[in-house]
Structure formats: structure tokens, C-alpha cells
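**Q** One predicted model, sequence on top.
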Amino acid sequence: MRPLSIPGAWLHTPAVYPDPRGTFHELYRAEVFSRATGNRFELAQANVSVSRRGVLRGIHYAEVPPGQAKYVACLRGAVFDVTVDLRTGSPSYGRCEAVRLDATNRRTLYLAEGLGHAFLALEDHTTVMYLCSEGYEPEREHGIHPLDPQLAIDWPRDVPFLMSDKDAAAPTLREADRAGTLPSLAACLAYSVSPAERNC
């Protein structure tokens, strides 16, 4: 596992073992995860989405506490996956970082509480699995518009976007900040069990 440029975001590239039957790899191992990140991940809910090419989901986040940490894997197809630091007071506030997750590289992405998540499906039938540290609670869920000019995410331009009505109507980062719906870095670090994150 290696940290991304946004504290609290980690990318895991597994060893994949092929043989004549197919392949095998470890999607997640608690001791390896904890040793690398200094954190622990407690599974509360597992979700799977299937998307056609061009589906753009996010940017989603949950109120902190308790927030919702996510461990994301692309099981079929490919996604342009984006992490956004939405924590007010963070040195990397508003920073975005994109990685490709697909069924070939088998990489997974971990996002701590307070980070926003979005992805663009690059192929039909793209299947993404999210392991979540907290269950879904609609009243605590929020979104930021994925095409917010302030964030300037460099989405692939050769894919036509298809968003839900909710995501298309989401506020900009500036609007969400003014409305007071963004998590603060202080709240995230007070809630986090990660010493590494507390030192960011």
C-alpha cells in the first residue's frame, strides 16, 4: 500500500497470481492494511454498483462523526476514480487525485472519513465494490458537483457523462462550505483511530 498525496487516502496494488485456471489475489488483509496505514478498518456494509460507460457517480461524502471510510475495488471493467479532500482546515483542502482502478491491475483504494469519492465508468458493465466502515444513512450523506470548476478535475473527455439527478444538482465546494455541510479536519482527526492521520 502507498499513500496518495491526500492524507488519509491509500492505494493498494496486490500481487496477482495467475495459473491456467485464472488468477488469485488478496483484496484485503487486516494486518497488512493496519501495518501500512496505522489505521484499522471495521466493515459495516458492502455495496456493489454496476455502471454503463460514461456513468459518473459522486462526489459523495458523509458527515463526521461518524463519517464513512471506504475501501473501493473495481471487479469488472474500469473506472477513473477520484479522491477529494473536503476537510475544512486541511492543508490539502480542495485537492483532487485520480487513479485508474480496473479488473486487470486489481488495485484498491482506501479513503478515510471526511474524504470525497467519485468515479467515471470507462466501460460498460463496470462493477465497483465498496466496503464501508459505517452503514448508509441518507440524512448524513452529501455530495459535491463533480464538474465544479473550482475542483477542476481532469475527467476523461472521450466519455459522455451520465449523472443521477441528485449528483447533477449537488452544490459546488464553495456552496457546501458556506452551508456548513463539509467535515472539518479537526473533527476527522478527533474521530480517526489513525496516528498517522493525526500527524498530517
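**A** Great, that's in hand.

**Q** all contacts plus neighbour counts: C-alpha atoms, from now on.
**A** OK.

**Q** Leu56 reaches Pro160, doesn't it?
**A** No. Leu56 is not in contact with Pro160 according to Cα atoms under 8 Å; the separation is 9.3 Å.

**Q** which one of these two has more residues nearby?
**A** Ranked by neighbour count (other Cα atoms under 10 Å), Leu56 and Pro160 place Leu56 first, with 26 against 13.

**Q** here comes the other one, which I'd like you to weigh against the first:
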Amino acid sequence: MPFLKTAIEGLLLFEPRLFEDERGYFYESFNQKEFFEATGIDLPFVQDNHSLSKFGVIRGLHFQKPPFQQAKLIKVIRGEIFDVAVDIRPDSPTYGKWLGFVLSAENKKQLYIPRGFAHGFVVLSDWAEVLYKCDNYYAPQAEGGIIYNDKTLQIDWRVEKKDIIVSPKDCLLPTFQDI
């Protein structure tokens, strides 16, 4: 399982090995032993989440407050998204920095986001189905978030403003400065 380091410590991009022939393809989307050997990260993933969203939908930027933080392993099984992770670890040299990656059913890339990040994505295709593993259970009392159009972060969501769809709840999220 080839994991590629990114410009933010702990944030990893995974490009699985695909075995293709005239019948189709096969790949391991997750193997705990290889994950640990490649990254040194030994997490018990305890919850899988699955979402379906249409073009222009932004989900996020979400996080769980301590002690309910979640590490995530994100993949797309239909369509294409631009996936964003924002470093909100106060002692990190990249605090307040974000990176985004195109994840799609076609490229099969997955993004590992460690604890201490806000996460969100926008759908670039007509529809997208996103699956992600979490290493901690969702705790509604620990919900946190950052408004998607935060002026400090200046995330380029790659979708025209007129096409962006955000839930009423996510429109009320605080700014990065206010978290």
C-alpha cells in the first residue's frame, strides 16, 4: 500500500495497487497490517460513514473536539470530490494550513486524516458517494466546525460560488479565528 507524505505532517495520500485485466479490477482498499507497516499508525477503525451528495454540495468543515477527535480514511466509490483537510492542532508548525486532493472512483486514491484536523469536501461530479473509516465514535456533544468560506483559510473549493450548496447548519459554523 503506497502512502505518500504530504506537506502537512501526518496527512497521507494512499494510492492502492490495482490489479486489472479484461474482467475488471481488484484492489485492497484497506489492510490493517500493511497500513501499520507503511505508516506506523496502529488505529482500530470503529465506525464507517457513507454519504451521497450531488454536484456543488460542500460537507464540512467538521471536526470532533477532544477527547472525541477522529482520524479518518476517506475514499470515493462513485464520482469525484475535492477533499480538504485543515490542520487545527494548536502546536503544529502547519496550524491553520490546509491541503486539498481530488479523490474519485476512477483514481481510487484515499486520504488519511489524523486527529486534530477539520475535514470537508465538495462534489465535483454529478453525484458522489464517499466512504470513510473513523477511529473514534461520533459524539454529538463534541461536534465542531469551521465555516466553509472562511476568509482566513481562503479555500478554493473549485466550484463556482453560484453552484455551491451548503446545509443551513454548516452555514452557521464559526470562523477559523473563532474556534
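**A** All right, it came through fine. Note that the structure is predicted; figures quoted are calculated from it, not measured.

**Q** Let me see the TM-score of these two.
**A** The pair, once superposed, lands on a TM-score of 0.94 when counted by TM-score structural alignment, normalised by the length of the second structure; 176 aligned residues with a Cα RMSD of 1.2 Å.

**Q** quick revisit: what residues are shared contacts of Leu56 and Pro160 of the first structure?
**A** Any residue near both Leu56 of the first structure and Pro160 by Cα atoms under 8 Å, 6 or more residues apart in numbering counts here, and not one turns up.

**Q** For stretch 4-13 of the second structure, measure first residue to last.
**A** With Cα to Cα, to the nearest Å as the measure, the ends of stretch 4-13 of the second structure fall 5 Å from one another.

**Q** Output the residue interval of the first structure matched by that stretch.
**A** Under TM-score structural alignment, the alignment places stretch 4-13 of the second structure onto residues 2-11 of the first structure.

**Q** residue contacts, the residue positioned nearest the centre of the first structure?
**A** What sits nearest the mean C-alpha location of the first structure, by Cα atoms, centre = their mean, is His117, with 3.7 Å. In this structure, His117 of the first structure makes contact with Gly58, Ile59, His60, Tyr61, Asp81, Val82, Thr83, Val84, Leu111, judged by Cα under 8 Å, 6+ apart.

**Q** Can you find the partner of it in the second structure?
**A** In the second structure, the residue paired with His117 of the first structure according to TM-score structural alignment is His119.

**Q** Okay, and that match sits in which element?
**A** strand 117-123 (DSSP states H and E).

**Q** average offset between the following helix or strand past that strand and the first structure?
**A** Next helix or strand after strand 117-123 of the second structure toward the C-terminus (DSSP H and E): strand 127-134. In the superposition against the first structure, strand 127-134 of the second structure averages 0.7 Å from its aligned positions (mean Cα distance after the TM-score superposition for the first structure).
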